[in-house]
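what shape does this take:
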Amino acid sequence: MARIDFAFGAQDRLRTACEVVRKHHQQGRLLLIYCSQAEFLGQFDQLLWSFEPDAFIPHVDADDPLASCTPVLLTTRPPEPAMHTQADTQPVWLLNLDAACPPTAHQFERILEIVSLQQGDIEPARQRWLDYKNDGHELHAHDLSARKPT
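Reported below is the predicted structural model:
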């Protein structure tokens, strides 16, 4: 089963997700970012290019020809660690931006969840927490509400 880390209380879910991606990219981790809604994932894609003027996070769609040499992949398809060709050398972490649990959660060692203070974000996150718990995953909660906005 996966270890699921929920970061609750983010001021801005997508900006916080960008910061999380940057942190893990700098640590050399392979990341797969999942959201079944193409428009929402497209917004996140654009924000990854622009959230900080000096931040560079190489990322492409999992179906892009450059995916084999890119550490951060985005997908609207059910995520699988094998989408990363380097998955045989190191684990792939999943950042779930979808409203529901990824249908393939059991295939990942680590899943990251970001939850904002907006009510429309909190209720789906509570359901994901219950779904993960019922599936036997290891859950961890991190409170971001005391952090100063960047």
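
contacts, neighbours, all on C-alpha from now
OK.

if I look at Thr76, how far off is Phe44?
From Thr76 across to Phe44, the span is 12 Å (CA to CA, to the nearest Å).

which one's more surrounded, those two?
Phe44 (21 against 18; other CA atoms under 10 Å).

what residues are up against that one?
Each residue near Phe44 by CA atoms under 8 Å, 6 or more residues apart in numbering is listed here: 14, 18.

so it is in which element?
helix 38-50 (DSSP states H and E).

centroid residue for this protein?
The chain has Leu95 as the residue nearest its centroid, 1.5 Å off, counting by CA atoms, centre = their mean.

am I right that it falls within a strand?
Yes - when DSSP: H, G, I helix; E, B strand; the rest coil is applied, Leu95 is found to be in a strand.

helices or strands up against the top helix by length along the chain?
For the chain, the longest helix by residue count, based on DSSP state H, is helix 119-134. Applying 3 or more CA pairs under 8 Å, 6 or more residues apart in numbering; DSSP states H and E, one finds that helix 119-134 contacts strand 110-116, strand 138-143.

packed most tightly, which of those would that be?
Ranked by mean neighbour count, the helices and strands packed on helix 119-134 are led by strand 110-116 with a mean of 22 (mean count of other CA atoms under 10 Å).

buried stuff in the helix or strand containing Leu32?
Element membership of Leu32, judged by DSSP H and E, is strand 30-34. By neighbour count on 16 or more other CA atoms under 10 Å, the buried set for strand 30-34 is 30-34.

coming back round to it: distance to Arg3 added to the helices and strands packed on helix 119-134, as TSV?
Listed next are these as TSV, based on distance: least, CA to CA, whole Å:
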stretch	distance to Arg3
strand 110-116	5
strand 138-143	5
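
could you also give me the structure for this second sequence? I'd like to compare it with the first:
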Amino acid sequence: MAEILFYHLQSRPLEQVLPTLLDRSLARGWKAVVELSSSERLAALDDHLWTYADESFLPHVTAADPDAPNNPIVLTTKPDNPNGAQVRFCVEGVRIPDALQDYERVVLMFDGDDPDALAAAREDWRKLKTLGASATYWQQDETGRWEKKA
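Now for the predicted structure:
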């Protein structure tokens, strides 16, 4: 079963945090799939990943790209795994997938200032604990550093 990480965003938004985590995944030799809840957010994140830093480059495509299976990072709005990724990022309200066995790591990133996102993350945490899954919970401090809380 996958290693499951919950990332509680507070002081920095998804657009600042996700590129670093994607870079780390690529450094491990992993492919990544990022699932978003809407095509509008997918388009915005797609644009952002091309321009988020002058000194960095994150090779990625959307699942609509015919070359998606050959790319290290694929953005999608569906629960599929178009590039055979080892790590799945669930963002923008996407819930933890049932197919945990398909990944080495599953990362749920949620906005701590959004009551609905917080409630959904708590529900996913309880569900995983009921299944006996191992999960860790990380929260940003005021400087944006991650602290393991559970």
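
quantify their similarity with the TM-score.
The TM-score (TM-score structural alignment, normalised by the length of structure 1) is 0.78; 142 aligned residues with a CA RMSD of 2.3 Å.

how about the contacts made by the corresponding residue of structure 1 for Val107 of structure 2?
When structure 1 is aligned by TM-score structural alignment, Val107 of structure 2 is paired with Leu112. Shown in contact with Leu112 of structure 1 (CA under 8 Å, 6+ apart): 4-7, 93-96.

now the end-to-end length of stretch 72-84 of structure 1.
Start and end residues of stretch 72-84 of structure 1 are separated by 9 Å (CA to CA).

quick one: contacts of it?
In contact with stretch 72-84 of structure 1 (CA under 8 Å, 6+ apart) are residues 25, 30-38, 41, 45, 57-63, 67-68, 71, 87, 91-93, 102-104, 107-108.

separation between the alignment partner in structure 1 of Ala119 of structure 2 and Ala99 of structure 1?
Under the alignment by TM-score structural alignment, Ala119 of structure 2 pairs with Glu123 in structure 1. Noted for Glu123 of structure 1: a distance of 9 Å to Ala99 of structure 1, by CA to CA.

next, format the buried residues of strand 30-34 of structure 1 as TSV and append distance to Trp49 of structure 1.
Below are the buried residues of strand 30-34 of structure 1 laid out as TSV (distance: CA to CA, whole Å):
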residue	distance to Trp49 of structure 1
Leu30	18
Leu31	16
Leu32	16
Ile33	15
Tyr34	17
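
which position in structure 2 aligns with the residue nearest to the centre of structure 1?
Per TM-score structural alignment, Leu95 of structure 1 is aligned with Phe89.

give the contact list for its match.
32-35, 106-109.

which one of those residues is nearest to Thr51 of structure 2?
Val34 (17.3 Å; CA to CA).

isn't the closest one up against Gly93?
No - at 11.9 Å, Val34 of structure 2 does not count as touching Gly93 under the criterion of CA atoms under 8 Å.

so how many other residues sit close to Cys101 of structure 1?
By other CA under 10 Å, the burial measure for Cys101 of structure 1, its neighbour count, is 21.

neighbour count winner among Glu123 and Ala99 of structure 1?
Ala99 (17 against 13).

residues contacting the more buried one?
So Ala99 of structure 1 contacts 35, 121, 124-125, 128 (CA under 8 Å, 6+ apart).

what about those, which one has the most neighbours?
Cys35 (24 neighbours).

tell me the contacts of the nearest residue to it once chain neighbours are set aside?
Counting by CA to CA, 6 or more residues apart in numbering, Cys35 of structure 1 lies nearest to Asp98, which is 4.3 Å off, once chain neighbours are set aside. Counting by CA under 8 Å, 6+ apart, Asp98 of structure 1 makes contact with 34-37.

change it to 7 Å
Shown in contact with Asp98 of structure 1 (CA atoms under 7 Å, 6 or more residues apart in numbering): 34-36.

closest to Gly136 of structure 1 out of those residues?
The closest of the contacts of Asp98 of structure 1, once distances to Gly136 of structure 1 are taken by CA to CA, is Tyr34, at 20.9 Å.
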